[in-house]
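> My questions are about this predicted structure, shown below with the sequence.
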Amino acid sequence: MRALLLPLSLLFVVELSRAAPVAADTFAPVFELAGISLLCEQAEPLVARGLTEAQQRPLGQAFTADALCADLARQLSGEFSATELQQARQLLDSDLAQRFTAAERAVGEGGGEALAQYRAQLLEQAPLQARLDLVRRLDAAAHTTALAALLRYEVGKTQALLALKARGENLDEQALSKQTAEQAKVLRQSSATAVESFMLFAYRQMPSADLAAYAALYESAVVARLLTRSAEVLPSLFAERRQAIRAAN
């Protein structure tokens, strides 16, 4: 019996460590590597785009990158251990991941002209199906299209609410979602097309074996769960902010 006490006590300690929420700022480097920080950074300028200063006033600081990502981290803090976040960080900061990140950044160095030309070529000559399948596998695993479409949709809903408020009108979240539901489908399709062509171009020099390995990295349990939960939680964070806009005078 005594021989069982030590292993059981160790197991109890392990379970406690798993249950203990990690500090929200522990997520910051992982969010940066996973592309979630970039989404947070884009939210405020996209929501404010085209709005007058008076129309922007109800936004306050709610849509700043720090506020949005901090709220997301707080929502997820009880679901991930420090060990899991470290595992995700190591995967997303691996040599393989850094090579692909460098390839992505290189696309913007020429002002995007080469990408535009490549997209025009795709209209005339489709990529190899095997290569396209790999890109789609990576896109699904990394939630790239899902997160891009989510951001565009939530921004659109927020701007629609602000326009209504400017006219002295209002819509609750359910009615707003119903009115914009068709836009979600369109945004998803256009985002998928843009993401696919970007990946095909950015990774054109990468061997297919490396592309498959990169997709597998995002399919790893902890990274997949982090991205899935982020995509599930973010809409509620935007909805909370819209509710604050409704309540503002």
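Okay, I see it.
> Only C-alpha atoms from now on, for both contacts and neighbour counts.
Fine.
> where's stretch 114-131 relative to the chain centroid, distance-wise?
Stretch 114-131 sits 25 Å away from the centroid of its parent chain (Cα atoms, centre = their mean, to the nearest Å).
> What are the buried residues along it?
115, 119, 131 (16 or more other Cα atoms under 10 Å).
> Over to stretch 213-221?
Under 16+ other Cα under 10 Å, the buried positions of stretch 213-221 are 214, 215, 216, 217, 218, 219.
> In which helix or strand does the first one reside?
Read it as residue 214. helix 208-219 (DSSP states H and E).
> Summarise which helices and strands that helix is packed against.
Helices and strands touching helix 208-219, as assessed by 3 or more Cα pairs under 8 Å, 6 or more residues apart in numbering; DSSP states H and E, comprise helix 95-109, helix 129-142.
> Structure two is appended below for comparative analysis:
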Amino acid sequence: MKPSIRTLVAFAALAAITGLSACSKSSDSTQAAAPASAPAANLTDLASPAAQKQIADKSLPNGDASRALADFRTIDSGNEVMFLYYGLSSLPADYDKIAQSYSRDYQTTGDSFRKQDLLKALKPRIDAAIAAAKDSRYVVLNAPGASLDAYDFTRKGFQVTNVAQPGSYQYFFDNSNYTVEYTNGADHTFIKVDDEAAARAIEEMRSHYRPLTVRLYAFAQDADPASNRVKLQILHTQLLDASGRVLVQS
């Protein structure tokens, strides 16, 4: 007995429903299996010294970016870095080492009694300088050797080179034993200039090799005893012309 048209239609519908259910199930299984095939985190990279340093730097205290720029004190001497280092580290002051850099008389005299007298006189001044530095952690420094690349029309600004590069540090010639590094330097290597007139003026100066200064406003976060280094967090960046006029600030 031949099946009726109605029976054939019913079988076709049932087959279609069964086929759709199978495709859906196969798709669900594929989606569920996808996460299992994702690559695992590279624990070797996370354990590298560079990665550990980044994690440690991110845990340091942060400065207040809304702080008035007038509250930032200028650092232009290695001795000022030295006092800030001892203020942040809370390590006992190495008076002999400090005096060697701080006092020309102490550094040059060969008379042990005079050296002893000088150190006795210098100790209160050294203690006061360390205490003042500890209470004044908002600082401003000029970045030596800074230069700008040509204006970037896509990003609308200037890439800064030789400033606050990862792994680099800054020092002053009068006392190079104490240095500074910037924990967020990678975030401040590009100066945004949306205003076309300002960008044209800066590009004209840059292309004609006129002096430009990059000034960094920063917060002293910590001191690293392993390297006699002060860790700074950049809060603002300024670009100045040869006369000291601020061209742009971020």
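Nice, thanks for sending it over. Worth saying up front: this structure is predicted, and the values here are computed from it rather than measured.
> Quick TM-score on the pair, please.
Once superposed, the chains reach a TM-score of 0.21 (TM-score structural alignment, normalised by the length of the first structure), with 92 aligned residues with a Cα RMSD of 6.1 Å.
> so which of the buried residues of stretch 213-221 of the first structure comes closest to residue 90 of the first structure?
Closest approach between those and residue 90 of the first structure, by Cα to Cα: residue 217, at 10.4 Å.
> ok, residue 217 of the first structure to residue 235 of the first structure distance?
Here residue 217 of the first structure is placed at a distance of 25 Å from residue 235 of the first structure (Cα to Cα, to the nearest Å).
> now the strands: where do they sit in the first structure?
Remark: strands of the first structure are absent; assignment by DSSP state E.
> Would you map the helices across it?
Using DSSP state H, the helices of the first structure run over 2-19, 28-34, 36-48, 53-56, 65-76, 82-92, 95-109, 113-124, 129-142, 144-166, 173-202, 208-219, 221-247.
> Residue 188 of the first structure: what's it in contact with?
Residue 188 of the first structure is in contact with 145, 146, 149, counting by Cα atoms under 8 Å, 6 or more residues apart in numbering.
> TSV please, covering those and showing distance to residue 175 of the first structure.
Formatted as TSV, the contacts of residue 188 of the first structure follow (distance: Cα to Cα, whole Å):
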residue	distance to residue 175 of the first structure
145	25
146	23
149	20
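> quick one: which of these is nearest to residue 56 of the first structure?
Distance to residue 56 of the first structure across the contacts of residue 188 of the first structure (Cα to Cα) is lowest for residue 149, with 22.7 Å.
> Pull the contacting residues for that closest one.
184, 187, 188, 191.
> Next secondary structure after the longest helix seen in the second structure?
Using DSSP H, we find that the single longest helix of the second structure is helix 5-33. As assigned by DSSP H and E, the chain's next helix or strand after helix 5-33 of the second structure is helix 43-46.
> Which is the succeeding secondary structure element to that next one?
Once the chain leaves helix 43-46 of the second structure, the next helix or strand it forms, by DSSP H and E, is helix 49-58.
> In that next one, which residues are buried?
Buried residues in helix 49-58 of the second structure (16+ other Cα under 10 Å): residue 57.
> Show me what the next helix or strand after it packs onto, helices and strands only.
Downstream of helix 49-58 of the second structure, the first helix or strand assigned by DSSP H and E is strand 73-74. Counting contacts by 3+ Cα pairs under 8 Å, 6+ apart, strand 73-74 of the second structure packs against strand 138-143.
> Okay then, goodbye and thanks.
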